[in-house]
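Colleague: structure for this input, please:
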Amino acid sequence: MTGEQERREQELTDRVVASFENTPGNPRLKYLMETLVKHVHAFVREVRLTKHEWNAWIDFLTRAGHITDDRRQEVVLMSDILGISMQTIAVNNEAYKDATEATAFGPFFVNDAPLIENGGDISGGAPGEPSWIEGSVRDTEGRPIPIARIEVWEADDEGLYDVQHDDGRVYGRAHLFSDNDGNYSFWGLTPTPYPIPSDGPVEQLLEAVGRSTYRAAHLHFMVSAEGYRTLVTHIFVDGDPQLDRGDSVFGVKDSLIKKFTHHEADEATPNGRALPEGQTWSHVRFDIVLAPGDD
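Modeller: Just a heads-up that it's a prediction; the model follows:
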């Protein structure tokens, strides 16, 4: 590349950055836009982006937008598979004592999930092996946090979330509250690995670059309480082969891998629930530690 070419390219970057100089009343927005332009222009110049590649990227973003609706978030999924979601989570959830680690939110959270009592069932009749999930919610000093709101959601045994159906069914999600001693419990499904949606551009990108399209088996949690940092996390299944193959959204953390103990059908359940004849079940404990909230 000639010196003249380099000068022209740098001059354009400088002009675009300067265009944000008079951003009114929002220095953070000014900083974000200036820095974004510098990094994106540097990428284009470093890789010598072709017109064909640029058009392909525009098409990818357009298709991601078109397939996104109030039940499906392809743009979030794109952020997930590029590790941007997890990097943002890392930046916004600084390590604090023994607070539970955060991980990816995922594209399938839904507001207003049904309320269940402690010991209730979130599965909603979805296929899969029943699993008893219990634990506590505490602060970093070990004190129980009563009435913490616990949102939980997961896929069924076929790897589908309820929102991936078109008939409005609700399963595999609910919210509940920790009791006065900070404890919680509910019935869900033993998590299984599943592929990300195969009908969108994100899955096609993963296929093109030879990466796994599967998520490691997991169960989502979002836990909030006044005065504490809201925690968005998962637990993963110890022994899941997908842990070695790679999680498509980089969400796995060693501290979040939990042992799901399997029980035969004739073993008594923790809360006396009667399961269908011949039905095996599992049990896991997940103790949650919340960091203090920002002032």
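Colleague: alpha carbons only for contacts and neighbour counts from here, please
Modeller: Noted.
Colleague: so which strand or helix has residue 6?
Modeller: Secondary structure assignment for residue 6, by DSSP states H and E: helix 3-18.
Colleague: give the buried residues for stretch 96-110.
Modeller: 99-109 (16 or more other CA atoms under 10 Å).
Colleague: next, the distance between the ends of that stretch.
Modeller: 28 Å (CA to CA, to the nearest Å).
Colleague: mind jotting down where the strands sit in the stretch 1-150 of the chain?
Modeller: 120-121, 130-139, 149-153 (DSSP state E, counting those that start in this stretch).
Colleague: just put those strands in CSV and tack on mean neighbour count.
Modeller: Converted to CSV, the strands of the stretch 1-150 of the chain look like this (neighbours: other CA atoms under 10 Å):
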stretch, mean neighbour count
strand 120-121, 18
strand 130-139, 21
strand 149-153, 22
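Colleague: now for these, which one comes closest to residue 80?
Modeller: Each of the strands of the stretch 1-150 of the chain has some distance to residue 80 by CA to CA; the shortest is strand 149-153, at 17.6 Å.
Colleague: I have a second one here; can you model it like the first so I can compare?
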Amino acid sequence: MTMTTDFDSSTLTAAVLDSFEHTPDPRTKQILQSLTRHLHDFVRDIEPSIEEWGAAIDYLTATGQKCDDTRQEFILLSDVLGVSMLVETLNDAETPDATDATVLGPFHVVASPPRDAGDDVSAASDGPRCLVTGRVLTPAGEPIVGATVDVWQADTHGFYDVQQPGIQPLGNGRGLFTTDADGAFRFVSVVPSYYPIPTDGPVGALLNAAQRHPNRPAHIHFIVTAPGFEDLTTHIFVAGSPYLDSDAVFAVKQSLVTTFVTNTSAEDAAANGLQSPFEVADIDLVLQPSPASSASPES
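Modeller: Purely as a prediction, here's the structure:
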């Protein structure tokens, strides 16, 4: 059969779909054909001029050029378009008994340094301190021993370490902890602050064009992993923080909003290497058993 090359707007789509028909991997075939259908429908919907399409290509090129070892502009673009949160929400439905997941964000780009329980992850940062305590648990409330808890956050001025080379040492605001026999972990840090996402690149230009603010409410990031369990990527958000109702990346879930309680005990402060008063956040992070570990053995 001879394929025509005299395409119109509908026969072109059909031809591209047909070109992927013999893709060996079924999932790859599904993705390529669905992408083609939706992308072609999008173009038919907006009918871009040649100049507008060129500008779109230039925008994506600039987004890639803004990425480096310490910044991921494409993740930031995915975040502000709500795509990151949509992916998390769809996958969250598969782990209903676990702590709610939320976006990774663009700054999980360097390895967190291993730390001991109670260490100050933000020792190079000024500002009021907090003690974060928590446990990693199964859905039944049993402790998960030896889980890895990866933590990272901005300083009180709204900057991550990788945004301020020469000002913050690499690893400031980050820590890698291992849960004890009770599934527990704890660390000291600065009290999180709300902050703007970076606006000096293509994503900032998009927000400016849409007259959208760039701010995120105060939060701390977590990735929790343990053998036999699904990985968890989440935050805790500080109750009462500005922008909880208008997070620039749509990542707030009410279940993740955490009250930081003021502790005025001088004895508690001394026990944790702090001065009184200080803030305390206590959290549980629940992991979903992976399908392989929760499946019944075959008889």
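Colleague: hmm, back to that, switch the buried residues of stretch 96-110 of the first structure over to TSV; also include distance to residue 93 of the first structure.
Modeller: Shown next, in TSV, are those (distance: CA to CA, whole Å):
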residue	distance to residue 93 of the first structure
99	10
100	10
101	8
102	7
103	9
104	12
105	13
106	16
107	19
108	21
109	19
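Colleague: so what's the residue lying closest to residue 76 of the first structure once chain neighbours are set aside up against?
Modeller: Leaving aside its chain neighbours, residue 76 of the first structure sits nearest to residue 107 (5.9 Å; criterion: CA to CA, 6 or more residues apart in numbering). By CA atoms under 8 Å, 6 or more residues apart in numbering, residue 107 of the first structure lies in contact with 72-74, 76-77.
Colleague: out of those, which one sits closest to residue 258 of the first structure?
Modeller: Using CA to CA, residue 77 comes nearest to residue 258 of the first structure of those, at 24.5 Å.
Colleague: the closest one touches residue 202, doesn't it?
Modeller: Yes. Proximity of residue 77 of the first structure to residue 202 meets the contact threshold set by CA atoms under 8 Å, at 7.1 Å.
Colleague: stretch 103-119 of the first structure: end-to-end distance?
Modeller: OK, stretch 103-119 of the first structure end separation, CA to CA: 25 Å.
Colleague: go on, stretch 269-288 of the first structure?
Modeller: 23 Å.
Colleague: neighbours of the counterpart of residue 287 of the first structure in the second structure, just the number please.
Modeller: Under the alignment (TM-score structural alignment), residue 287 of the first structure pairs with residue 284 in the second structure. Residues near residue 284 of the second structure, counting by other CA atoms under 10 Å, number 15.
Colleague: ok, residue 284 of the second structure - contacts?
Modeller: Contacts of residue 284 of the second structure by CA under 8 Å, 6+ apart are 134-137.
Colleague: including distance to residue 256 of the second structure, could those residues go into a markdown table?
Modeller: Output for these, formatted as a markdown table (distance: CA to CA, whole Å):
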| residue | distance to residue 256 of the second structure |
| --- | --- |
| 134 | 13 |
| 135 | 15 |
| 136 | 15 |
| 137 | 16 |
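Colleague: farthest pair in the residues you listed?
Modeller: 134 and 137, at 9.6 Å, using CA to CA across these.
Colleague: so what sits against both of those two?
Modeller: In contact with both residue 134 of the second structure and residue 137: 284-285, using CA under 8 Å, 6+ apart.
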